[in-house]
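Engineer: Here is a sequence together with a model predicted from it:
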Amino acid sequence: MIAIIDYGMGNLHSVSKAVERLGHAYAFVSDGDKLMKAEGAILPGVGAFGDAMDNLRERGLIEPIKRYAASGKPLLGICLGMQILFESSNEHGDHTGLGLLPGHVKRFTGDYKIPHMGWNRLEFLRDENPIFNQVNEGYVYFVHSYFLQPGGENRDILLATTDYYQTVPAIVGRNNVYGMQFHPEKSGSVGMKLLENFANLCETALI
């Protein structure tokens, strides 16, 4: 079973329907004990970084998510869910994230349209990663005003990037923790195949 973490800020319907279409069992989870029983977990997110962390804190989910990640079972953050995997963000003030991956989230700045919204092409950096099994580079759907800056010493976490007036991290990962800045569930065949590969990793995870 894949746990879709419900903390009041995720697009639960579209994510759950995508997992269902792939033929995998799922459950909405807002309890730490139930989370630990799952073979894999998805942390969706829509909205602001600070609000997301406040909601996780109010529901007592911060430490359970950290324990879950430490268990070695697959965890996937989507959109805002990816951003809060990192150390901090300057969205509407300075906020501390889950710290499961190294890096900081900052706002796009420049004379171009913000938010970054629409279809952009992925460029795979580490296509040997199992998340890319039988996936061709293609276009996926982004909606975000903030993006990850991993820092030079941590660029090994970058699995795929896209270009939006600069290089933008699109897929990140280290060990069992993954993040996708775009919405795979809204990204056609490329996104669905990436999501399927993550679900397959969940099936083979040690329980």
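Structural biologist: Arrived safely. Numbers count the residues shown, from 1 in each chain.

Engineer: hey, let's count contacts and neighbours off CA atoms from now on
Structural biologist: OK.

Engineer: residue contacts, the residue lying closest to Asn120 once chain neighbours are set aside?
Structural biologist: Leaving out its chain neighbours, the residue that sits closest to Asn120 by CA to CA, 6 or more residues apart in numbering is Tyr139, at 5.0 Å. Contacts for Tyr139 (CA atoms under 8 Å, 6 or more residues apart in numbering) come out as Trp119, Asn120, Arg121, Leu122, Ser187, Val190.

Engineer: got another, please set it beside the one above:
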Amino acid sequence: MSPTVALLDYGSGNLRSAHRAVEAVGAEVTVTSDPATALGADGLLVPGVGAFDACMRGLRRVQGPRIIGERLAGDRPVLGICVGMQILFEKGVEHGVSAEGCGEWPGIVEKLAARTLPHMGWNTVDRGEGSALFAGIPEDERFYFVHSYGVRTWDFPGGGPTTPPLVSWAEHEGDRFLAAVENGPLWATQFHPEKSGDAGLALLENWVRSL
């Protein structure tokens, strides 16, 4: 049987293209805002487009932080895309507005220090060694980004019993930011794999296979 994926509908995100892409790599996809459906699927996909604060308000309306937290507590996979990655961090600061995120990872989503914004178009990713998300994808492949904000510093406490997250980076006009994170059942990308052609489909297939 095909793995099931719940595509979380909280009023923010490119649902149609994400639905098509994940379905194309072998998953049975349901677009939903129902907590029981989102908790019960093999995988949860959290998209996101727009401002951090608005996305968090929409996410709270459908109990998104609770759904994500409960899935991760049960070691059940979650994939965040674009702002769906950003909301996993502690805080976002946009246009002087500071908003609390889901707090799954330490870090602040802030404006990129680049002359040209948004960072829009194709870019390579300096992937973490041993990445399962990018497995089998050539190093020089490019992925599609559309954003003006990101996480520019990564300070994850080490030395504990758990394996630290695997992080991948990208750069825009000399400013480095997180492009992807792999942390047990929680994976996320700043770029849009559903808009990244064959390379994006291969990445989504890696996630679906992991379910």
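Structural biologist: That came through, no problem. As the structure is a computational prediction, the values presented were derived from the model and not from experiment.

Engineer: where does the TM-score land?
Structural biologist: The TM-score (TM-score structural alignment, normalised by the length of structure 1) is 0.91; 200 aligned residues with a CA RMSD of 1.6 Å.

Engineer: follow-up on the earlier one: still touching in structure 2? Go through the contacts of Tyr139 of structure 1.
Structural biologist: Retained in structure 2 (both residues aligned by TM-score structural alignment, their matches' CA atoms under 8 Å) from the contacts of Tyr139 of structure 1: Trp119, Asn120, Arg121, Leu122, Ser187, Val190.

Engineer: Run through the helices of structure 1 in chain order.
Structural biologist: 12-21, 32-36, 49-58, 62-70, 80-83, 188-203 (DSSP state H).

Engineer: Relative to Asn133 of structure 1, which of those is closest?
Structural biologist: helix 188-203 (6.7 Å; CA to CA).

Engineer: before we move on, the earlier item: mind listing which of the contacts of Tyr139 of structure 1 are in strands?
Structural biologist: Judged by DSSP state E, those include Trp119, Asn120, Arg121 as members of strands.

Engineer: Kindly reformat those residues as a markdown table containing neighbour count.
Structural biologist: Converted to a markdown table, those look like this (neighbours: other CA atoms under 10 Å):
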| residue | neighbour count |
| --- | --- |
| Trp119 | 14 |
| Asn120 | 18 |
| Arg121 | 16 |
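
Engineer: contacting residues for the aligned residue in structure 1 for Thr32 of structure 2?
Structural biologist: The alignment partner of Thr32 of structure 2 in structure 1, by TM-score structural alignment, is Val29. By CA under 8 Å, 6+ apart, the residues touching Val29 of structure 1 are Ala3, Ile4, Ile5, Asp6, Leu35.

Engineer: likewise Arg121 of structure 1?
Structural biologist: Arg121 of structure 1 touches Glu137, Gly138, Tyr139, Val140, Thr162, Asp163, counting by CA under 8 Å, 6+ apart.

Engineer: tell me the centre residue of structure 1?
Structural biologist: Residue closest to the average C-alpha location in structure 1 (CA atoms, centre = their mean): Gly77, at 2.2 Å.

Engineer: Looking for the alignment partner of that residue in structure 2.
Structural biologist: So Gly77 of structure 1 corresponds to Gly80, using TM-score structural alignment.

Engineer: Which stretch of structure 2 lines up against the longest strand along structure 1?
Structural biologist: Across structure 1, the longest stretch assigned as strand under DSSP E is strand 167-174. Aligned by TM-score structural alignment, strand 167-174 of structure 1 corresponds to residues 176-183 of structure 2.

Engineer: And for the matching stretch, what's in contact with it?
Structural biologist: 112, 125, 127, 131, 133, 150-154, 164-171, 187-191.

Engineer: In strands, which of the residues you listed appear?
Structural biologist: Among the contacts of stretch 176-183 of structure 2, the members that lie in strands (by DSSP E) are Gly150, Val151, Leu166, Val167, Ser168, Trp169, Ala170, Glu171, Trp187, Ala188, Thr189.

Engineer: Could you export the residues you listed as TSV, including distance to Val22 of structure 2?
Structural biologist: Conversion of these to TSV gives the following (distance: CA to CA, whole Å):
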residue	distance to Val22 of structure 2
Gly150	24
Val151	26
Leu166	23
Val167	23
Ser168	22
Trp169	23
Ala170	24
Glu171	27
Trp187	15
Ala188	15
Thr189	15
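
Engineer: related to what we said a few turns ago, output the contacts of Val29 of structure 1 in CSV, with neighbour count and distance to Ala199 of structure 1 appended to each entry.
Structural biologist: Formatted as CSV, the contacts of Val29 of structure 1 follow (neighbours: other CA atoms under 10 Å; distance: CA to CA, whole Å):
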residue, neighbour count, distance to Ala199 of structure 1
Ala3, 23, 11
Ile4, 25, 12
Ile5, 26, 15
Asp6, 22, 18
Leu35, 23, 16
